[in-house]
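Novice: my questions are about this predicted structure, shown below with the sequence.
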Amino acid sequence: MRSWKRCISLLAALLLLLSSLLPAVPHVHAADDPVKLPDEEVRTYVYSFGAGGKGRLGHGDFNNQMSPKQIEYFRGHKVKAIAAGSEHTLVLTEAGEVYSFGRGGYGQLGHGDNEDQSLPKKVEALAGIKVKAIAAGDHYSLVLTEAGEVYSFGYGLTGRLGHGDDENQSLPKKIEGLTGIIVKAIAAGGGHSLVLTEAGEVYSFGSGSLGQLGHGRDAHQRSPRQIAGLSDVKAIAAGGLHSLVVTEAGEVYSYGSGYYGQLGHGDTMNQSLPKKMEALTGIEVKAIAAGGMHSLVLTEAGEVYSFGNSYHSQLGHGSRLNEPIPKKIEGLTENIVKEIAAGNEYSLVLTETGEVYSFGLGDSGQLGHGDGRIKPVPEKIQGLSKVSVIAAGLTHSLVLVEEIIPNSSIAPHEATFDKNPAEQQDVVVSLTLNGNELTGIWNGPAQLAAGVDYEEDGSTVTLAKLFLAKLPVGTMTLEFRFTAGKARTLDIM
């Protein structure tokens, strides 16, 4: 038995010695690992429509757009969020960068000046700070960072910027009054601001002339102050002169101006303290939106309720009668709504199928229907699909479209060629196109000649041995490009 074990040990040692004498085989991973890469790529496009004054639509001019028009600047950018203010616009990319355009007269664009911008311009002062969310109000802006900090800039009247004064800010400035508090959501209104913390608490600052700050008095607040009595809040909304919050339990509270019934309490009284909306008892609310003088509520079931001012039919009920109590919009009952937005005197809703409906005042094209007419009931915006986010401002609108592009793939991802040209063979590469087409193969800056360097028959590419024989010794990468989706690479060694 011991002699057998000794023989096995000697054999293993011999094999180890022989393996050490063999040349090492180089192995280079492809740049695009098929296991790690998704089968799909998401591309985003931003469209704007409505009033174009001061360049707020981002098209390089000041013209109104009666129908959605793509903002060319954002082709190739991955956009995450959009925000429409009174006369300016903010756009947030997946990289955490903020772009602004439109009116800059109060510094609300954050570029260190008061110049208008008719094309998107990156807010350089935020370089190195990854932004998580954006909000655009009446001539001012708020940004929320990944670290939970809030910066503000623009018009400072009534303390809406939260810096303890009424000064305008032309560059983003961190709100020191929120130091030590992790913020998860922000809202910018007509002249007041709301922030929601990770702990579910709400702070407010700015104009409190009608109780919209929720502190029990009609006074301005120039630094953030916690609203007593509100807890477990999951969403906030700041309107022209009123505020809405929804709790984790799906209950809605409102305060501020109630002149048109926009607080939903069945009367036209102002409220300086948050008051629960009893009319929604038993209805679990998912999201809220506060417009100039009206409100929208989205339920977990995908239904929409509206209340408040309806002078231009912005409530979507087919009439101009104000509604002091939440009323379901019957014109949307065939749709499951996933997002709502309230502008000054109009409304937008986004369905689960990626379609957008609008209603209310459309004089500047903010409804996107190609005309300036009032729409008394929800009407689908033609030509828009695959929409993922909507935003409504004073008189202009934005939508974010997400298009899923299937990626093509190749196999194998690496190949070898013989250093002896006389022994070289063709290399066959299989293609999975997923509806795309191969547009070319590149070796660095040089494009391979189809029909000479390679042949394609739709499902395979054959790299010619004469082409391979001309390659210098070493490893190089060929890039396969397609009509859509990501390029794929083949390492040849």
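Specialist: Looks like it arrived, so ask away.
Novice: going forward, measure contacts between C-alpha atoms and count neighbours the same way
Specialist: Will do.
Novice: how close does the closest residue to Glu402 other than its chain neighbours sit to Thr351?
Specialist: Among residues not flanking Glu402 along the chain, Thr44 sits closest, at 4.6 Å (Cα to Cα, 6 or more residues apart in numbering). For Thr44, the distance to Thr351 (Cα to Cα, to the nearest Å) stands at 18 Å.
Novice: before we go on, here's another structure to hold up against the first:
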Amino acid sequence: MAVDQKHQDLISSEIATAKNGHTNVSVIRAAGFNGHSQLRADTKADLSQFEDITVGLKATSDVNILFAGWSTTVLANAKGEIWSLGHQKLKQLDKQHHGCEEESQTIPKCAFGNHNGLLGFVDNNGGLTVISQNETGEKESGAQSIPFPLSEPDSPLLEFVALADNERVAVTFRQASNARLCHIEEFMTLDKFLEWYREPANQKYRPTAHHMVPGRPKQLLASAAGFLMLMEGGEVYSWGDPRYLSLGRATTGEVATPASQPGIVDAVDGLKIDKISTGGWMSAALSKDRALYLWGAPKLPGSEHVIKCLSKVSPGEVLLVSIPDENDQPLDILDVAIGVGHIAVLVADGDIRRIYVCGNNRNGQLGIGGEEQFLDDWKKVDGCEDIKRVFCGPNSTYYIVLR
């Protein structure tokens, strides 16, 4: 879909307004499923090429994607300001008019949601904010005000909350500075977790499972039916549904950790992993020396299309991804994001940062234009340079540039 002049004028106006003394502002570009206008507000047509998305009045050099869901995109900046595009309409409360001082404002750190939109987030103080639902479970109509964090005297301080597509929830907690043991609680549903969170001493609301692993968590993510956790020491743990090679490790045998418990992804142990990403039945780990490791389903369940590089990976194995430059030398990989059946990586090509993509393109989420429904191998996206970060929603891809 071509970018029309009216839309481009709106983007240019937003950038000019947002700069207002700033040297640069962040511009988010997106491609993919747009059936709820979550990428571009003036249409519901999918975007098969990357376009600037309208972000409203808060574009600054520190804007980030807080949550990218099936129907809603939620953005946030370093001041804790939040706004949304798509199905779910979020409205920021004016905290100063509600008796809150500027320095007490919370900064969203870790968000979770489902196909309807954002359900909540953990903030920089360990507090939990929950976006309310009405009795039918649908998001309330009209613009929703983002509430203050829940204030329960017995509730623990949180570090991460992750919500899988099968509704299971995993939670970690704020640790003391000298603590070296991470506690994880699991719940069957978000409602079960919230009941426990409000009354953690009530025996009726006990977690489904409790786990302990050494270290301090750096990331906790959820996939279709499992969880992936990165520790500050670089170790990666996975647990949950082991189908489609999604855990990246053995789950049976004398020395194997059962699928239901956090187990080390042995193939990347000792490699100083710096970031993880997961979506659907695929996961990735990016090391500090810019090497990318990938595992999981080479195709969507029920699909005949296969991601070539994953097709020969055996259970318990992970793939070292190599994307060659024009001289057949491997490019350094700077960032990775995984959707449901598609992958986007940010590479350093000399002094230029570019995006390579592969996988499902049914909604144009690879941003390559044309009619291709699937890419079985890596392809460079034309016109994408000098990129800061890359993100994926289930059927969409985003990247951020400075202008």
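Specialist: Nice, I can see it. What you are looking at is a predicted structure, and each value in this text was computed from that prediction instead of being measured.
Novice: can you calculate the TM-score here?
Specialist: The TM-score (TM-score structural alignment, normalised by the length of the second structure) is 0.71; 332 aligned residues with a Cα RMSD of 3.5 Å.
Novice: who are the contact partners of the aligned partner of the residue nearest to Glu402 of the first structure in the second structure?
Specialist: In the second structure, the residue paired with Thr44 of the first structure is Ser26, using TM-score structural alignment. For Ser26 of the second structure, the contacting residues are 59-63, 400-403, by Cα atoms under 8 Å, 6 or more residues apart in numbering.
Novice: buried subset of those residues as a PyMOL selection?
Specialist: Those of these that count as buried under 16 or more other Cα atoms under 10 Å are selected in PyMOL with:
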select buried, resi 59+60+61+62+63+400+401
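Novice: conserved subset of the contacts of Ser26 of the second structure in the first structure?
Specialist: Checked against the first structure using both residues aligned by TM-score structural alignment, their matches' Cα atoms under 8 Å, those keep these contacts: 59-60, 62, 400-403.
Novice: leaving out the residues flanking it, which one is nearest to Pro207 of the second structure?
Specialist: Distance criterion Cα to Cα, 6+ apart; nearest residue to Pro207 of the second structure, sequence neighbours excluded, is Phe187 at 5.3 Å.
Novice: roughly how far apart are the residue nearest to Glu402 of the first structure and Arg75 of the first structure?
Specialist: For Thr44 of the first structure, the distance to Arg75 of the first structure (Cα to Cα) stands at 8 Å.
Novice: got any residues that touch both of those two?
Specialist: What both Thr44 of the first structure and Arg75 touch, as defined by Cα under 8 Å, 6+ apart, is an empty set.
Novice: where do the strands of the stretch 351-493 of the first structure begin and end?
Specialist: 356-360, 375-380, 387-392, 396-406, 409-411, 414-415, 427-432, 438-443, 446-447, 454-456, 460-463, 476-482, 488-492 (DSSP state E, counting those that start in this stretch).
Novice: those strands: which one's closest to Gln226 of the first structure?
Specialist: Nearest to Gln226 of the first structure among the strands of the stretch 351-493 of the first structure is strand 387-392 (27.1 Å), distances taken as Cα to Cα.
Novice: strand 396-406 and the closest one, what's the angle between them?
Specialist: Inter-element angle recorded for strand 387-392 of the first structure and strand 396-406: 170 degrees (by axes from the mean of the first three to the mean of the last three Cα atoms, to 10 degrees).
Novice: which other helices and strands contact strand 387-392 of the first structure?
Specialist: strand 79-84, strand 337-342, strand 346-351, strand 396-406 (3 or more Cα pairs under 8 Å, 6 or more residues apart in numbering; DSSP states H and E).
Novice: which residues in the first structure form helices?
Specialist: 2-21, 465-469 (DSSP state H).
Novice: mind putting the ones you listed into TSV with mean neighbour count?
Specialist: Listed next are the helices of the first structure as TSV, based on neighbours: other Cα atoms under 10 Å:
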stretch	mean neighbour count
helix 2-21	10
helix 465-469	18
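Novice: relative to Ser48 of the first structure, which of those is closest?
Specialist: That would be, of the helices of the first structure and by Cα to Cα, helix 465-469, which comes in at 49.3 Å.
Novice: which residue numbers in the second structure go with that closest one?
Specialist: Going by TM-score structural alignment: helix 465-469 of the first structure matches no residues.
Novice: that'll do, ta.
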